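Trainee: Starting from these lines, generate the structure:
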Amino acid sequence: MLPSVEEFPYAIRVVSEVVSSNGSTSQGSICGSTLAPMDAGVPIKAPVAGISCGLIQDDNGGFTTFIDIQGVEDFHGEMDFKVAGTKKGITAIQMDLKNDGLTMEIIKNALEITGDARIEILDQVMLPCIAAPRSEVSRYAPKMITMHIDPDRIREVIGKGGSVIQKIVADTGAKIDINDDGSIFIAAADATSGEAARKCINDIVFVPEVGKLYYGRVVRLMTFGAFIEIAPGKDGLCHISKLADRRIEKVEDACKVGDMMWVKFMEIDEKGRWNLSHRDAMKEIEEKKAKGEPIQ
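Mentor: Coordinates of the predicted model:
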């Protein structure tokens, strides 16, 4: 029921302390050990409950099974049949037996009544307390972030002699591990540090999507067009013919350094240069406004 390492890259340690009991502490621990991770934000696949089943037989072969046995029933009874599971199935079984064995009829009966009881515990006791895992771990918990990049871009994230990744670590306070397959694991004391490190990496490996709109800042003007930064340190050229929906004599007629404007990413040319278009972006924005569609 636990999430994969990729989904939840934390080590999980659950301690169940029982100060007093008159029944199956192990099954109570199962229920508590489901509620605690859910409350902590662990995205378990399904809640698990546990229940114990006892047995008494007579000399004629008749038997009685009963659930949620107390200490005295456990002591005098012939079995302690513990079953844990979700609403869909069983995850664990453990049994203490004092007689010579069980018939299939007893086993079938024990599984049926523990199944009904397990669902009752989930529906009536546990899920009313917390119906699903919290969407995020506590703000006091260390933050673990997993991301994936193109393995060919790993060298850019690391930098010459590790200069880039060392600067990210120094600036954000996060710990970063990179695998050869492009998996990156970020560990930070808080969400702010972790997200700052992720943003630094995303900025380095950022590749714009052809046809997508970006809101960027004019960083440089040339006679033939304007360079517009659409991600930190990443800019492209908007040719003078693409700066307006009309003919302009000079770039300054359309923009100046520091202006923010929408551009559409048109292509990466044969030399690896990014070509942008403000004219096409505004045309698409007007069409979206007319249709009531959001601008993204």
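Trainee: hey, let's count contacts and neighbours off CA atoms from now on
Mentor: Fine.
Trainee: Count the residues that sit near N99.
Mentor: 10 (other C-alpha atoms under 10 Å).
Trainee: neighbours around the residue lying closest to it once chain neighbours are set aside, how many?
Mentor: Among residues not flanking N99 along the chain, E78 sits closest, at 6.0 Å (C-alpha to C-alpha, 6 or more residues apart in numbering). Residue neighbour count, defined by other C-alpha under 10 Å, stands at 19 for E78.
Trainee: go on, the one 4 residues further on?
Mentor: Counted by other C-alpha under 10 Å, the residues lying close to K82 total 23.
Trainee: host element of it?
Mentor: Counting by DSSP states H and E, the element that carries K82 is strand 79-85.
Trainee: For that strand, give me every contacting residue.
Mentor: Residues from elsewhere that reach strand 79-85 (C-alpha atoms under 8 Å, 6 or more residues apart in numbering): 27, 30, 48-55, 74, 90-99, 110-111, 114, 118.
Trainee: In helices, which of the residues you listed fall?
Mentor: Among these, the members found in helices (DSSP state H) are 27, 30, 74, 110-111, 114, 118.
Trainee: Same list, these, but as JSON lines with distance to S4 and neighbour count please.
Mentor: Listed next are the ones in helices among the contacts of strand 79-85 as JSON lines, based on distance: C-alpha to C-alpha, whole Å; neighbours: other C-alpha atoms under 10 Å:
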{"residue": "Q27", "distance to S4": "24", "neighbour count": "18"}
{"residue": "I30", "distance to S4": "20", "neighbour count": "18"}
{"residue": "D74", "distance to S4": "37", "neighbour count": "21"}
{"residue": "A110", "distance to S4": "32", "neighbour count": "22"}
{"residue": "L111", "distance to S4": "29", "neighbour count": "17"}
{"residue": "T114", "distance to S4": "29", "neighbour count": "24"}
{"residue": "R118", "distance to S4": "25", "neighbour count": "24"}
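Trainee: sorry, back to before: can you verify my assumption that the residue nearest to N99 contacts M95?
Mentor: No: judged on C-alpha atoms under 8 Å, E78 makes no contact with M95 at a distance of 10.6 Å.
Trainee: quick one more, to check against the first:
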Amino acid sequence: LALKLFKDVEKEIVRGAILRDGMRIDGRDTKTVRPIDCQVGILPRAHGSVLFTRGETQALVVATLGTGQDEQIIDALEGEYRENFMLHYNFPPYSTGEAGRMGSPGRREIGHGKLAWRAVRPLLPTKEAFPYTIRVVSEITESNGSSSMASVCGASLALMDAGVPLPRPVAGIAMGLIKEAEGFAVLTDILGDEDHLGDMDFKVAGTERGITALQMDIKITSITEEIMKVALEQARDGRRHILGEMSKALTNARDAVSDNAPRITTFNIPKDKIREVIGSGGKVIREITETTGAKVDIQDDGTIKVAAVDANAANAAIDWIRGIVAEPEVGHIYNGKVVKVVDFGAFVNFLGSKDGLVHISELAQQRVGKTSDVVKMGDPVKVKVLGFDDRGKVKLSMRQVDQQTGEDLGSARRQPEPAQAAV
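Mentor: Sure, this is the predicted structure:
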């Protein structure tokens, strides 16, 4: 009973002071936003990060860039689809000074994460313009009201820090309401106690140009058009103030993604070549990824995305794939490797998956008695495509290529055998 009476007195004092004097618990007036601090790039190994603090509410927000293989598969009522943007919100007990069990996300965490997701999603570039899968995680480290809107602000800064080309930043703010018979007061950037003792929690997120997401919880039967108008106007002013504070930390997205993020290269191959790149049972594509360390994603329309943190790994995978789909051209010189030695010549692998025959007469300028005198299994060689036989097999020449420089020697005649001295 005593506790209930205390709560009733507390509620009456807090609400009365706001309506009568415009004075809130922490000394602010009804339109002032709490002090804001933004520290961008606080985690050096993360692709993008920010520590966003507004009063006693703080969020550590991290952005991670992945490939198409990292997309989330959504099993919806309308069918299955893939989502390339995820925003996860975590609200551990210690953020409010409590000791509790940390397990799977609850309904509140899922709801707040989805609200922040809706606020940021309209500003993201298309898959064609930015072919990354994006995951944002907001860890609430302390909370005294409006942690979901802190997540929106933090997500915007973390994405720009990661090099995601957002056209403009997004910010969010929570509005409150004290309504009595004698009047009402709309509160900007509410505290946890003001949420508990007030009549409304109205979250507004957007850019300097407009709103991207709204959510309202009310404890009274209704609100008037006048209240809604005042709330939206104050939210606009508060949002612009927050965006101004955020711009002090980071004005625009980074020019390039982090050095720790994968680089994605997109190119196209003919549809009829997809099978060759994948190989029987995925053998070829597995060999490419395991050998180079790059990730390769192949679409049904022939679009290929190669991702790797190491540029050399990405280039090796790209060259490998292009070699598989390329067609040998007569007169062109290619690097190859001897894969088989026979009496009548040597078989050379080139362009990744192409094989051709260097006839014994095309091995060297001088006459060759045995193939093994010139080449052995595994030898790297330079070959010139002479043409194709009646079965479509590639005819190659080593004789017409300088094996040191790769220079085309043309169809030079074989050097004559040295004359034998008379006995």
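Trainee: re the thing from before, what lines up against the residue nearest to N99 of the first structure once you look at the second structure?
Mentor: Using TM-score structural alignment, the equivalent of E78 of the first structure in the second structure is D199.
Trainee: and what of S183 of the first structure?
Mentor: Match for S183 of the first structure (TM-score structural alignment): T303.
Trainee: Could you measure from that match over to Y132 of the second structure?
Mentor: 14 Å (C-alpha to C-alpha, to the nearest Å).
Trainee: what's the answer for K305 of the second structure, then?
Mentor: For K305 of the second structure, the distance to Y132 of the second structure - C-alpha to C-alpha - is 10 Å.
Trainee: Between those two, tell me which one has more neighbours.
Mentor: A count of neighbours by other C-alpha under 10 Å puts Y132 above the other of K305 of the second structure and Y132, at 26 against 22.
Trainee: Find the nearest non-adjacent residue to F52 of the second structure, please.
Mentor: Per C-alpha to C-alpha, 6+ apart, closest to F52 of the second structure is C38, 4.8 Å.
Trainee: and that neighbour, what is it in contact with?
Mentor: By C-alpha under 8 Å, 6+ apart, the neighbours of C38 of the second structure are 50-53, 245-246, 249.
Trainee: Work out for me the element it sits within.
Mentor: Going by DSSP H and E, C38 of the second structure is in strand 36-40.
Trainee: how about that strand, aligned to which bit of the first structure?
Mentor: Strand 36-40 of the second structure maps onto no residues of the first structure, going by TM-score structural alignment.
Trainee: Quick check: neighbours shared by K305 and Y132 of the second structure?
Mentor: I264.
Trainee: where does the nearest residue to L19 of the second structure once chain neighbours are set aside land in three-state SS?
Mentor: Of all residues not flanking L19 of the second structure in the chain, A185 sits nearest, at 6.2 Å (C-alpha to C-alpha, 6+ apart). State at A185 of the second structure, reduced to three classes by DSSP: H, G, I helix; E, B strand; the rest coil: strand.
Trainee: okay, now A185 of the second structure: neighbour count?
Mentor: Using other C-alpha under 10 Å, the number of residues around A185 of the second structure comes to 20.
Trainee: Where do the strands of the stretch 151-300 of the second structure begin and end?
Mentor: Along the stretch 151-300 of the second structure, counting by DSSP state E, counting those that start in this stretch, strands occupy 171-180, 183-188, 200-206, 211-218, 263-268, 295-298.
Trainee: Buried residues of the fourth one, list them for me.
Mentor: Buried residues in strand 211-218 of the second structure, counting neighbours by 16 or more other C-alpha atoms under 10 Å, are found at 211-214.
Trainee: so what corresponds to V186 of the second structure in the first structure?
Mentor: By TM-score structural alignment, V186 of the second structure lines up with T65.
Trainee: again, but for I73 of the second structure
Mentor: I73 of the second structure maps onto no residue in the first structure, with residues paired by TM-score structural alignment.
Trainee: what's the neighbour count on I73 of the second structure?
Mentor: Neighbours around I73 of the second structure, by other C-alpha under 10 Å: 11.
Trainee: Surely it touches E83?
Mentor: Yes: if you go by C-alpha under 8 Å, I73 of the second structure and E83 touch, sitting 6.5 Å apart.
Trainee: circling back: was I right to think the match of E78 of the first structure contacts E180?
Mentor: No: if you go by C-alpha under 8 Å, D199 of the second structure and E180 don't touch, sitting 9.7 Å apart.
Trainee: my guess is I304 of the second structure contacts I285, does it?
Mentor: No: contact between I304 of the second structure and I285 fails when scored by C-alpha under 8 Å: they sit 11.6 Å apart.
Trainee: hey, what's in contact with both of those two?
Mentor: In terms of C-alpha under 8 Å, 6+ apart, I304 of the second structure and I285 are both contacted by the residues V296.
Trainee: Can you tell me how far L124 of the second structure is from V50 of the second structure?
Mentor: Per C-alpha to C-alpha, L124 of the second structure is found 18 Å from V50 of the second structure.
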